[in-house]
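> Need coordinates for the below:
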Amino acid sequence: MIELVLPARRKDLGGFEVGRVLPAVLKRAVGPFVFFDHMGPADLPAGIPRTVDVRPHPHIGLATVTYLLDGEIVHRDSVGSEQPIRPGEVNWMTAGRGITHSERFEKARAQGDHVDGLQAWVALPEADEEAEPGFVHVDAAQLPAFGEPGVHGRLIAGSALGLTTPVPVASPLFYLHLELADGARFALPAEHADRAVFVARGEVEVDGQRVAAGHMAVLATGRATDLVAHGAVTVMALGGEPLGPRFLEWNFVSSRRERIEQAKADWRAGRMKLPDLDHDEFIPLPGDPPPPPNPMS
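Model prediction:
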């Protein structure tokens, strides 16, 4: 049964549009997932300026998980990672006590690209909020896949359906990518306290109620949920055990308000290391004056 349907709120990030679902006024989190964006879909022409890229910015107290349906993005971070991410692969970045990163559309800049993907933030347990930052990339072939007639699924992170991924999660959760053919059915089990399904493409019937693309259906606890595809659909299912209240401001997540204030002060004062290949630009704290223009942009 559906408890709540949340629409994605479209937001222009300066040449690239996202649909933001979490956090919402009526639902701050689903299990440990405190943020959920649908990036695109967007057709980016060859020669796009660097201003379309997501410039270096900081995080604390969370892990980000980036997963693409189409296109390519290059990730760079302050622990030395530089990694292209392609459809079906997982970028899992643990911010912990603090990390900075950027996301670049290098393929699109060189030859044009169609980009469609998801980025979620997962809160860390209080004991892990100040963990060492880190980054893990997992190829599509390493992720558990499953299927039946009309259904193809991949477990992106966590555990579900008797499967577990190599992605190093810090608390009980699951994150699934489902492709359903027209008329196909899939029963999402009730094995996690919090669950939701986001319709990335097409339209799906959730326990008899239709949910259109760009909407997230938050599900009732304790019972399996029946999904029925109307046309070909792409669905992301996610959830897990709640971790308790979290403060979220800009790119910072913490169980303590004062820790977020410290992170803001550290970013403003330049005390957070930038990625080695991105030391010449950054996104300022909201409300601060913009940095000088980069002549290479």
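
> From here on, just use CA atoms for contacts and neighbour counts.
Noted.

> can you give me the strands for the stretch 1-150 of the chain?
2-7, 9-12, 17-22, 33-44, 54-59, 62-70, 73-77, 82-85, 90-94, 99-104, 113-123, 134-138, 145-148 (DSSP state E, counting those that start in this stretch).

> ok, and which of these has the densest surroundings?
Of all the strands of the stretch 1-150 of the chain, strand 90-94 has the most neighbours on average by mean count of other C-alpha atoms under 10 Å, namely a mean of 25.

> Apart from its chain neighbours, what residue comes closest to residue 233?
residue 202 (4.5 Å; C-alpha to C-alpha, 6 or more residues apart in numbering).

> What is the neighbour count of that neighbour?
18 (other C-alpha atoms under 10 Å).

> and it, what element?
strand 194-206 (DSSP states H and E).

> how far is the next helix or strand after that strand from where the chain is centred?
Using DSSP H and E, the helix or strand that follows strand 194-206 towards the C-terminus is strand 209-212. Relative to the centre of its chain, strand 209-212 is centred 22 Å away, using C-alpha atoms, centre = their mean, to the nearest Å.

> neighbouring contacts of strand 209-212?
Under the contact criterion C-alpha atoms under 8 Å, 6 or more residues apart in numbering, strand 209-212 has outside partners 2, 5, 199, 202-205, 217.

> Please convert those to JSON lines, extending it with distance to residue 147.
Listed next are these as JSON lines, based on distance: C-alpha to C-alpha, whole Å:
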{"residue": "2", "distance to residue 147": "25"}
{"residue": "5", "distance to residue 147": "27"}
{"residue": "199", "distance to residue 147": "19"}
{"residue": "202", "distance to residue 147": "19"}
{"residue": "203", "distance to residue 147": "20"}
{"residue": "204", "distance to residue 147": "18"}
{"residue": "205", "distance to residue 147": "19"}
{"residue": "217", "distance to residue 147": "23"}
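
> Next, the structure of the following sequence, for comparison with the previous one:
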Amino acid sequence: MSFFPCPDPVLGDKTSVDSIETLIIPRTSDIDGLEVRRALPTARRRLVGPFIFFDRMGPAVLRDGRALDVRPHPHIGLSTVTYLFDGHIRHRDSLGTEMVIRPGDVNLMTAGRGIVHSERSPEEERNAPMPLSGVQTWLALPDGKEEIAPHFYHTNAPALPRFDTADFSGCLIIGDMFGLSSPVIRHVETLYADIRVKPNGRFPLPVTAEERAIYTLSGNVRISGDVFPPDRLLAFRTGDEILIEAGPEGAHFMLFGGAALGSRRYVWWNFVSSSKERIEQAKEEWRMGRFDIVPGDEEEFIPLPE
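Modelled structure (predicted):
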């Protein structure tokens, strides 16, 4: 949701945990009653595997006529992944897709050479308070796939693999873990999971992903004796065995990462590319109205930022 004008995140204080490469404290913006925390990208940490963008939305309750109304806007060179804990969002895009995403579902929209979409609170729910809580991430497309044809995939919550042990439970959103495999499409090796550690439980961080990070959502986590509160992004060194412990209240976090892309990516507004020239081309195409329209949402759009 790059349309949110969040300031850049900041790095946290140096931690004594040697396995933590980067500690990021997200910057927070209030957008019409919806609090949004942006943790990626930063000046010192642009990517974790293919993840180049991480926004925590809410939790919030939209009241008094407020609603999520993200007008049509373009993307290139990435996949957006929307995952909700509470509330509903209606997605429309220039492929003709119309889909309401619900808690536990996954919307994966691959922009490739170009797509336009809007994200709004469903019209039929606007006459009552509307809860909204979730995470939206971007996955940068790898070399050779940045200009593929755009497509949209929706996966219902029951289709996602789940696990439950004495210490933790969770849902595998993308990738492979604990012998499970998610049906969600991936264009590069990716790991993405919703993890809940039970009170006083422990979670062993998988070492299979080349790059790994967590974003803490609720409850404190302890790593090698150091305690980290909610709303922190912790990126770990490759290959280190990490044990994440929860206190008596338990803990909830997102686990994400995957294979490093191996080449630089540039980000400007909603555009991601390995080429600055390609981003300039996309800017001109949006300015001149050359992107496709969104059926059912043709009247409005977000202008190119000055």
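
> re the thing from before, pick out the most distant pair among the contacts of strand 209-212 of the first structure.
Farthest apart among the contacts of strand 209-212 of the first structure by C-alpha to C-alpha are 2 and 202. That separation is 18.2 Å.

> Find me the equivalent region of stretch 184-194 of the first structure in the second structure.
Counting by TM-score structural alignment, stretch 184-194 of the first structure pairs with residues 201-211 of the second structure.

> how about the matching stretch: buried residues?
201-203, 205-206, 209-211 (16 or more other C-alpha atoms under 10 Å).

> For the residue nearest the centre of the second structure, give me its contacts.
The second structure has residue 137 as the residue nearest its centroid, 1.7 Å off, counting by C-alpha atoms, centre = their mean. Residues in contact with residue 137 of the second structure (C-alpha under 8 Å, 6+ apart) are 51-55, 80-82.

> Try it again at 7 Å.
When contacts are counted by C-alpha atoms under 7 Å, 6 or more residues apart in numbering, residue 137 of the second structure is found next to 51, 53-55, 80-82.

> Among those residues, which one sits closest to residue 110 of the second structure?
For the contacts of residue 137 of the second structure, the nearest to residue 110 of the second structure is residue 80 (6.5 Å; C-alpha to C-alpha).

> quick one: whatever residue of the first structure lines up with the closest one and residue 33 of the first structure, what's the gap?
Alignment note (TM-score structural alignment): residue 80 of the second structure maps to residue 64 of the first structure. Separation of residue 64 of the first structure from residue 33 of the first structure (C-alpha to C-alpha, to the nearest Å): 10 Å.

> Name the residues contacting each of these two.
Residues touching both residue 64 of the first structure and residue 33 (C-alpha under 7 Å, 6+ apart) are 120-122.

> Report how many residues lie close to residue 261 of the first structure.
12.

> Spell out, range by range, the helices that occur in the stretch 201-306 of the second structure.
276-287 (DSSP state H, counting those that start in this stretch).

> Longest strand in the first structure, by number of residues?
strand 225-240 (DSSP state E).

> same for that one, what does it pack against?
Helices and strands touching strand 225-240 of the first structure, by 3 or more C-alpha pairs under 7 Å, 6 or more residues apart in numbering; DSSP states H and E, are strand 173-180, strand 185-188, strand 194-206.

> possible to save the ones you listed as a markdown table with distance to residue 56 of the first structure?
Output for those, formatted as a markdown table (distance: least, C-alpha to C-alpha, whole Å):
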| stretch | distance to residue 56 of the first structure |
| --- | --- |
| strand 173-180 | 26 |
| strand 185-188 | 37 |
| strand 194-206 | 27 |
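
> So which of the ones you listed is nearest residue 240 of the first structure?
Of those, nearest to residue 240 of the first structure by C-alpha to C-alpha is strand 173-180, at 3.8 Å.

> how much does the closest one stray from the second structure?
With mean C-alpha distance after the TM-score superposition for the first structure, strand 173-180 of the first structure departs from the second structure by a mean of 0.7 Å once superposed.

> so that strand versus strand 194-206, what angle?
10 degrees (axes from the mean of the first three to the mean of the last three C-alpha atoms, to 10 degrees).

> quick one, strand 173-180 of the first structure and strand 113-123 angle?
150 degrees.

> how close does the counterpart of residue 172 of the first structure in the second structure get to residue 281 of the second structure?
Aligned counterpart of residue 172 of the first structure in the second structure: residue 189 (TM-score structural alignment). Here residue 189 of the second structure is placed at a distance of 28 Å from residue 281 of the second structure (C-alpha to C-alpha).

> Please apply the same query to residue 290 of the second structure.
Counting by C-alpha to C-alpha, the gap from residue 290 of the second structure to residue 281 of the second structure is 11 Å.

> Same check on residue 200 of the second structure?
Distance of residue 200 of the second structure to residue 281 of the second structure, given as C-alpha to C-alpha: 52 Å.

> which one of those two has more residues nearby?
It is residue 200, of residue 200 of the second structure and residue 281, that has more neighbours when counted by other C-alpha under 10 Å, with 15 against 12.

> which residues does the closest residue to residue 54 of the first structure other than its chain neighbours contact?
Using C-alpha to C-alpha, 6+ apart and skipping the chain neighbours, the partner closest in space to residue 54 of the first structure is residue 103 (5.0 Å). By C-alpha under 7 Å, 6+ apart, the contact set of residue 103 of the first structure is 53-55, 73-76.

> can we see that at 10 Å?
Neighbouring residues of residue 103 of the first structure by C-alpha atoms under 10 Å, 6 or more residues apart in numbering: 52-57, 73-77, 82-85.

> Trace it over to the second structure, please.
With TM-score structural alignment as the criterion, residue 103 of the first structure matches residue 119.

> swap in residue 268 of the first structure?
In the second structure, residue 268 of the first structure lines up with residue 287, judged by TM-score structural alignment.

> residues near that match, how many?
Number of residues near residue 287 of the second structure (other C-alpha under 10 Å) recorded here: 13.
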